[in-house]
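Peer 1: what's the 3D shape of this:
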Amino acid sequence: MVGKGTQLAKQAISLQIICTLTLSIISLLFSSFPTILSYLAGACISILPNIVFAYFAFRFAGATKSDLVMKSFSQGSKLKLALTLILFVIAYKQLPDHPVSLLVGFAIATITHTLAIIVLSKRAS
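Peer 2: Prediction:
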């Protein structure tokens, strides 16, 4: 079961990265470099916490380690939220000129990840 969850998380994060890079390359034709940089920063604010959460969520396995699984899952959730907040604060301070691009990048990457999880989990079952 954990192997399937780990595989699902890796595939979802991979799709999230591919979609983000594809859209940023296409956007280079229509937008300025600082706007694309803000978009990529917003996407990274979504991607990096997902990687951290996936690591913590699938660190332990088995019925004998149920307490460790729950504790690790909880830690992963807390770290994901904290990391997202910290990255947003840093991004808003470093890239104050394009906040809409930052939020669009975050939203697209987050939606991509959510849809990937839904589609891939339905495909696996």
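Peer 1: contacts and neighbour counts: CA atoms only from here.
Peer 2: Will do.
Peer 1: just so I have it, where are all the strands in the chain?
Peer 2: Remark: no strands are assigned in the chain by DSSP state E.
Peer 1: Helices along that one, start to end?
Peer 2: 2-27, 33-57, 66-94, 99-124 (DSSP state H).
Peer 1: Just say which of those helices is most tucked in.
Peer 2: Mean neighbour counts were taken over the helices of the chain using mean count of other CA atoms under 10 Å, and the top value, a mean of 21, falls to helix 33-57.
Peer 1: Please provide the structure for the following sequence as well, for comparison with the first:
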Amino acid sequence: MESRKPDRLPFHRLAVFPVLMAQMIVVAVAALALWQWNGVVAGYSGLCGGLIAWLPNLYFAHKAFRFSGARAAKAIVRSFYAGEAGKLILTAVLFALTFAGVKPLAPLAVFGVFMLVQVINWFAPLLMRTRLSRP
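Peer 2: Down below sits the predicted model:
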């Protein structure tokens, strides 16, 4: 009996790819705006906060959305659980590393841009391309 691997989609073809790109644009614009109006420390603090939100989302997207098709149902569920667990752990580790290793730091900028990037997830259904009607 031959074991068949589920089909994997390339990363740029994932339905969540536009959401990740929108998040990265928000990170860049917010960090530049903070740098321009509040100085260098606020700028790189905002960049750190945005990356703390974006990198775990990138990891989750890679883990959770790499399988497709009805035959891959078990792999999809398994990868969603693994992606979410990894996302939570990665977020905690990145916050710890940022607050322990980056001095000086503007905590308000870190948390502000972190929350701003998380808000993009609310608009994910509007940003995601649905491929249900296409093969």
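Peer 1: and the spatially most central residue of structure 1, what is it in contact with?
Peer 2: The centre of structure 1 sits closest to residue 47, judged by CA atoms, centre = their mean, with a distance of 2.6 Å. By CA atoms under 8 Å, 6 or more residues apart in numbering, the contact set of residue 47 of structure 1 is 13, 16-17, 109-110.
Peer 1: Give the equivalent position in structure 1 for residue 88 of structure 2.
Peer 2: Mapped onto structure 1 by TM-score structural alignment, residue 88 of structure 2 lines up with residue 81.
Peer 1: do you know how far the nearest residue to that match once chain neighbours are set aside is from residue 25 of structure 1?
Peer 2: Leaving aside its sequence neighbours, residue 81 of structure 1 sits nearest to residue 49 (CA to CA, 6 or more residues apart in numbering; 7.5 Å). Separation of residue 49 of structure 1 from residue 25 of structure 1 (CA to CA, to the nearest Å) stands at 23 Å.
Peer 1: before we move on, what about residue 76 of structure 1?
Peer 2: Distance, residue 76 of structure 1 to residue 25 of structure 1, using CA to CA: 31 Å.
Peer 1: go on, residue 122 of structure 1?
Peer 2: 30 Å.
Peer 1: still contacting in structure 2, which of the contacts of residue 47 of structure 1?
Peer 2: Retained in structure 2 by both residues aligned by TM-score structural alignment, their matches' CA atoms under 8 Å are the following of the contacts of residue 47 of structure 1: 13, 16-17, 109.
Peer 1: Pick the one among the residues you listed closest to residue 69 of structure 1.
Peer 2: Nearest to residue 69 of structure 1 among these is residue 13, at 21.0 Å by CA to CA.
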